[in-house]
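> need coordinates for the below:
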Amino acid sequence: MSTIGFIGLGTMGRPMAANLVKAGHEVKGFDVVSDARDRAVEDGIKVASSAVEAATGVNVLITMLPKGDHVRQALLVADGPLSVLAPGAVVIDSSSIDVPTSRDLHERGVELGIEVLDAPVSGGLAGAQAGTLTFMIGGAAETVEKVRPLFEAMGSRTVLTGGPGSGQVAKAVNQMVFGSSLVALTEAFVIAERLGLAPQKLFDVLSTSSGDCWALHNFCPLPGLVDGSAADNNYAPKFAAALLAKDLGLAATAADSAGVELVVGRGAKDKLDELSIKDGHLDASAVITKVGLK
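This is a model prediction of the structure:
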């Protein structure tokens, strides 16, 4: 058993930290939201009074925060949590953030003698709860091996993507492909509905043909086609539209930095942004309401 610091006990962070507790680790957690701290206690997480306290006396610090700005405010500040970590400690940042911030965190780690991994996840809330997340990891292979038992407690797969920031690149482009597929699906169902093709018939074709994709089976945008879909529950979020919009924004930023013109990805981003203005709390599959079908 080891003691692990955990900053960010929200929708994803709390079940991830809870799975570490179930695996026999002591977790000292912190979140700026008091309700999140209160709920974390129910999972056996020892709540710290600050991010610095959560990092004090631990060899591994994990962060799961909403945006790059939050990572900068939490970690890249003087006298912050990194300042109390001993040389050789490991920081695992599982936030989905912009590549420059991630690389700045790696550079700060080098300055302090701390090993940093950027390790964003795929799998959503269900994966966080079940401990089946996929981690896309940028950093040194030796560091990954040092903390592999922690990844195994929180997920079912780890992919070492390369050097600093590469995990964030992988997450951004993966989400771009997912978001683009989801928007294409919504357009297909709207076209079919307006031209008299029943949704079930289209589903039967897509699910067994070249149009098949992960989004169809996990985020089908119409009710009555896939068991447990958000569409069957008034689009209660399995993966909120605002979160996917944020990820598509990160993909667009990455594309700009790489000098790549987005056509499909930019269109998907625009539709998710449109949905998120008023209904970002809904599931991302509710984007179908923005392509003409109510």
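
> CA only for contacts and neighbour counts going forward, please
Will do.

> packing partners of the helix of greatest length in the chain?
Of all the segments of type helix in the chain, defined by DSSP state H, the longest one is helix 166-194. With contacts defined as 3 or more CA pairs under 8 Å, 6 or more residues apart in numbering; DSSP states H and E, the packing partners of helix 166-194 are helix 99-112, strand 115-118, strand 133-138, strand 155-162, helix 199-206, helix 214-218, helix 241-258, helix 264-279.

> pick the most deeply packed of the ones you listed.
Of all those, strand 115-118 has the most neighbours on average by mean count of other CA atoms under 10 Å, namely a mean of 28.

> list the contacts for Val287?
For Val287, the contact set (CA atoms under 8 Å, 6 or more residues apart in numbering) comprises Val183, Thr186, Pro221, Ala241, Lys271, Leu272, Leu275.

> in space, what's closest to the first one - neighbours in sequence excluded?
This points to Val183. Closest residue in space to Val183, ignoring its immediate chain neighbours: Ala268 at 5.9 Å, by CA to CA, 6 or more residues apart in numbering.

> which of the helices and strands packed on helix 166-194 sits closest to Leu20?
Closest approach to Leu20 among these (CA to CA): strand 155-162, 10.4 Å.

> tilt between the closest one and helix 166-194?
Put simply, strand 155-162 runs at 120 degrees to helix 166-194, going by axes from the mean of the first three to the mean of the last three CA atoms, to 10 degrees.

> can you give me how far strand 155-162 is from the chain middle?
Per CA atoms, centre = their mean, to the nearest Å, the displacement of strand 155-162 from the mean C-alpha position of its chain is 14 Å.

> next: stretch 162-174.
In terms of CA atoms, centre = their mean, the centre of stretch 162-174 is found 12 Å from the chain centre.

> next one: stretch 255-267
Centre-to-centre, stretch 255-267 and its host chain are 21 Å apart (CA atoms, centre = their mean).

> and what of stretch 159-177?
For stretch 159-177, the distance from its own C-alpha centre to the chain's C-alpha centre is 11 Å (CA atoms, centre = their mean).

> now the second one, please; I'll put the structures next to each other:
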Amino acid sequence: MSDNKPTVGFIGFGDQGAPIAQAIADGGYPLHVWARRPESLMALEGHAFTTHSSVSELAAVSDIVGLCLREDSDNLQVAVEGRLLENMRRGAVLVNHGTGLPQAARELARLAEPYGVEVLDAPVSGGRAVALARQLTTIVGGRTQVVERLTPVFRTFSKEVIHVGPARSGQYGKLFNNALMMMNHQNVIEVLDLARSLELPTRPLLDVLRSGSATSFALQAIGPSITSENVHHLQPLELLDMQLFSGAVDALGNQARTVVERAIDGARRLDELTAVVGA
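Alright, predicted model coming up:
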């Protein structure tokens, strides 16, 4: 990296990727982008950026490359088949902001090592509304020195940057976070089921739960962030995350089964919860 702000390449402009890229550009970092579908770059209108015609071209000019793609297989396709790693500079840093398996994060770091490229797994938590407010929590796995170098970039879109540990730790942190949120959603559903059986009015009870010691982000998010309008978009993503969580803790066997099952149940009933809260 030069004495000036490092050049940041970015790939992946979905619900969270686009706001992250916007924040990086507005933070004064030279932003270079590539998109499989050029129309997705419309999300960056009004922000300074340079478009490239290939992954290789973007890689060659970037000190840092951020990926915010849907699945681990997408990362590998871009990094290997798209020749991203092959064309990145030695000492450059590849950052994965997507959610995936810790095992895949470690594999990406292994593939990057021969090219002298550092890799951080840095998934984000908070959802689209929080991303637009630039208040995400960024959960980072990787070498301490590299995390420290990139923290100013992360702070352009984050309220918290938490270094959890070595490569793959960021993904573990994100998956445990999501699993506990889904378990909390299941808790809320079960409490409301009991209340309805007693014919208690739902809305005042929700006011109590949100204002009292029982409150949680999972409870607060129903309504403002998770609504009947977007739940059918969010629910498959949460179920995918719970599948990833199950795969991440599979080696623990029966020790993890209760947590996994409860988290999956919470994700499956997310639409039911929004319907009850909105009633």
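
> overlay them and tell me the TM-score.
After superposition, the two chains reach a TM-score of 0.88 (TM-score structural alignment, normalised by the length of structure 2), with 273 aligned residues with a CA RMSD of 2.4 Å.

> mind reading off the mean deviation between the longest helix of structure 1 and structure 2?
For helix 166-194 of structure 1, the mean deviation from structure 2 after alignment is 1.2 Å (mean CA distance after the TM-score superposition for structure 1).

> sorry, back to before: was I right about the residue nearest to Val183 of structure 1 contacting Gly179?
Yes - the pair Ala268 of structure 1 / Gly179 is scored as a contact, 6.1 Å apart, by CA atoms under 8 Å.

> overlap in contacts, the two.
Leu248.

> would you map the helices across the stretch 1-150 of structure 2?
Ranges of helices in the stretch 1-150 of structure 2, per DSSP state H, counting those that start in this stretch, are 17-26, 55-61, 72-76, 84-87, 102-112, 127-132, 144-154.

> so which of these gets nearest Thr202 of structure 2?
Ranking the helices of the stretch 1-150 of structure 2 by proximity to Thr202 of structure 2 (CA to CA) places helix 127-132 first, at 25.7 Å.

> okay, and the closest one goes to which residues in structure 1?
On structure 1, the counterpart of helix 127-132 of structure 2 by TM-score structural alignment is residues 124-129.

> buried set for that stretch?
Using 16 or more other CA atoms under 10 Å as the burial criterion, the residues of stretch 124-129 of structure 1 that qualify are Gly124, Leu125, Gly127, Ala128, Gln129.

> mean shift between it and structure 2?
On superposition with structure 2, the mean distance recorded for stretch 124-129 of structure 1 (mean CA distance after the TM-score superposition for structure 1) is 1.5 Å.

> from the rest of the structure, what touches that stretch?
Residues contacting stretch 124-129 of structure 1 (CA under 8 Å, 6+ apart): Thr11, Met12, Gly13, Pro15, Met16, Asn19, Leu133, Met154, Gly155, Lys238, Phe239.

> redo the buried residues of stretch 124-129 of structure 1 as a markdown table? Include distance to Val110 of structure 1.
Shown next, in a markdown table, are those (distance: CA to CA, whole Å):
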| residue | distance to Val110 of structure 1 |
| --- | --- |
| Gly124 | 31 |
| Leu125 | 32 |
| Gly127 | 32 |
| Ala128 | 30 |
| Gln129 | 33 |
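
> and the residues you listed, which is closest to Gly165 of structure 1?
Nearest to Gly165 of structure 1 among these: Gly124, at 20.7 Å, using CA to CA.

> roughly how far apart are that closest one and Ala23 of structure 1?
20 Å (CA to CA, to the nearest Å).

> roughly how far is stretch 206-220 of structure 1 from the heart of the chain?
Chain-centre distance of stretch 206-220 of structure 1: 22 Å, with CA atoms, centre = their mean.

> report the contact partners of the equivalent of Ala18 of structure 1 over in structure 2.
Using TM-score structural alignment, the partner of Ala18 of structure 1 in structure 2 is Gln22. Gln22 of structure 2 makes contact with Leu44, His47 under the criterion CA under 8 Å, 6+ apart.

> residues in contact with the residue mapped onto Ser62 of structure 2 from structure 1?
In structure 1, the residue matched to Ser62 of structure 2 (TM-score structural alignment) is Val58. Val58 of structure 1 is in contact with Thr3, Ile4, Gly5, Leu85, Ala89, counting by CA under 8 Å, 6+ apart.

> ok, and these in structure 2?
Checked against structure 2 using both residues aligned by TM-score structural alignment, their matches' CA atoms under 8 Å, those keep these contacts: Thr3, Ile4, Gly5, Leu85, Ala89.

> from Arg110 of structure 2, how far out is whatever residue of structure 2 lines up with the third one?
Residue mapping for Gly5 of structure 1 onto structure 2 gives Gly9, with TM-score structural alignment as the criterion. Here the distance between Gly9 of structure 2 and Arg110 of structure 2 works out to 21 Å (CA to CA).

> before we move on, what about Ile189 of structure 2?
Ile189 of structure 2 is 42 Å from Arg110 of structure 2, by CA to CA.

> also Val153 of structure 2?
Per CA to CA, Val153 of structure 2 is found 24 Å from Arg110 of structure 2.

> Leu20 of structure 1: what's it in contact with?
Listed by CA under 8 Å, 6+ apart, the contact set of Leu20 of structure 1 reads Glu26, Val27, Leu150, Ala153, Met154.

> how about 7 Å then?
Listed by CA atoms under 7 Å, 6 or more residues apart in numbering, the contact partners of Leu20 of structure 1 are Leu150, Ala153, Met154.

> same thing with Val60 of structure 1?
Residues near Val60 of structure 1 by CA under 7 Å, 6+ apart: Ile4, Gly5, Ala89, Val90, Val91.

> could you dump those into a markdown table with neighbour count and distance to Ser49 of structure 1 added?
As requested, the contacts of Val60 of structure 1 are exported to a markdown table (neighbours: other CA atoms under 10 Å; distance: CA to CA, whole Å):
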| residue | neighbour count | distance to Ser49 of structure 1 |
| --- | --- | --- |
| Ile4 | 23 | 15 |
| Gly5 | 28 | 12 |
| Ala89 | 18 | 21 |
| Val90 | 23 | 21 |
| Val91 | 27 | 20 |
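
> what's around the aligned partner of Thr51 of structure 2 in structure 1, how many residues?
Matched by TM-score structural alignment, Thr51 of structure 2 corresponds to Val47 in structure 1. Residues lying near Val47 of structure 1 (other CA atoms under 10 Å) number 23.
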